[in-house]
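Chemist: the sequence isn't on hand, but the structure is:
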């Protein structure tokens, strides 16, 4: 319950504000305000968790796919997404003798390939048209 005196959020069954000691029972008319505050707080929390769960890279999926197909043996697609260390390893081993490149192709096709910050590189509706 929201205390109108100090704006502290108390438990819903609290009778006295745990912050300032104000009597919350007098504020029965403010129940509507309290319920709106709790609803708004829940909306903010759910929208933040949705944004955190879906972090998408700004790199183009189609570009990563094309680079992997054409220059995958030298790890150029990994340079593009910022993974310089593994890109150099691919360059020195010719894409793990081709196996590493094939694995990356599958991962890119499944939308599980990530950039240097761990954000997924997702295919959007226009990506397939860009490749063709």
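Modeler: Sure, I can see it. All of these numbers come straight from a predicted model, not from anything done at the bench.
Chemist: contacts and neighbour counts: CA atoms only from here.
Modeler: OK.
Chemist: separation between the residue nearest the centre of the chain and residue 31?
Modeler: For the chain, the residue nearest the mean C-alpha position is residue 55 (2.4 Å; Cα atoms, centre = their mean). Relative to residue 31, residue 55 is positioned 37 Å away (Cα to Cα, to the nearest Å).
Chemist: take this one as well and set it beside the first:
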């Protein structure tokens, strides 16, 4: 049961301090809650706005890691650039994960389609 100065982690569900920016259990960055805007609506608009550009970057420039640069994953983007998308395998896996909505950005937020936003 959570206390007054605790909140639940958005990824693992553990009770953490209300001011924690990163969950000490799973390491996922916690979203900022605004008083007048519920988290679900704020989170959804971010995901909806980034899904199509991420998909297009992956389809057309995925072997160069463009989608990873776009989503803030600079380190793995450079590796993907050097290996040309892991000889196409890494690129294909990223493409499938973006399409099904299981791809995460650098902050740990899922990039989901606005059509299939479950």
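Modeler: Done, it's in. Small disclaimer: the values here were computed from a predicted structure and weren't measured.
Chemist: returning to that earlier point: ok, the spatially closest residue to the residue nearest to the centre of the first structure that is not a sequence neighbour - contacts?
Modeler: Nearest non-adjacent residue to residue 55 of the first structure, counting by Cα to Cα, 6 or more residues apart in numbering: residue 119, 5.4 Å away. Contacts for residue 119 of the first structure were tallied using Cα atoms under 8 Å, 6 or more residues apart in numbering; they are 55-57.
Chemist: all the helices of the first structure, residue numbers only.
Modeler: 31-53, 61-71, 76-81, 84-97, 99-109, 127-131 (DSSP state H).
Chemist: so which of those helices comes closest to residue 115 of the first structure?
Modeler: Closest to residue 115 of the first structure of those, according to Cα to Cα: helix 76-81, at 4.9 Å.
Chemist: give me the mean deviation of that closest one from the second structure.
Modeler: By mean Cα distance after the TM-score superposition for the first structure, the fitted helix 76-81 of the first structure averages 0.2 Å away from its aligned residues in the second structure.
Chemist: whereabouts in the second structure does that helix align?
Modeler: Counting by TM-score structural alignment, helix 76-81 of the first structure falls onto residues 66-71 of the second structure.
Chemist: could you give the separation of that stretch from the chain centroid?
Modeler: 11 Å (Cα atoms, centre = their mean, to the nearest Å).
Chemist: so for it, what gets flagged as buried?
Modeler: The neighbour-count check on stretch 66-71 of the second structure (16 or more other Cα atoms under 10 Å) flags 66-71 as buried.
Chemist: can you check stretch 90-99 of the second structure too?
Modeler: Of the residues in stretch 90-99 of the second structure, 90-92, 94-95, 97-99 count as buried by neighbour count, 16+ other Cα under 10 Å.
Chemist: now it: which residue numbers in the first structure?
Modeler: The aligned range for stretch 90-99 of the second structure is 100-109, by TM-score structural alignment.
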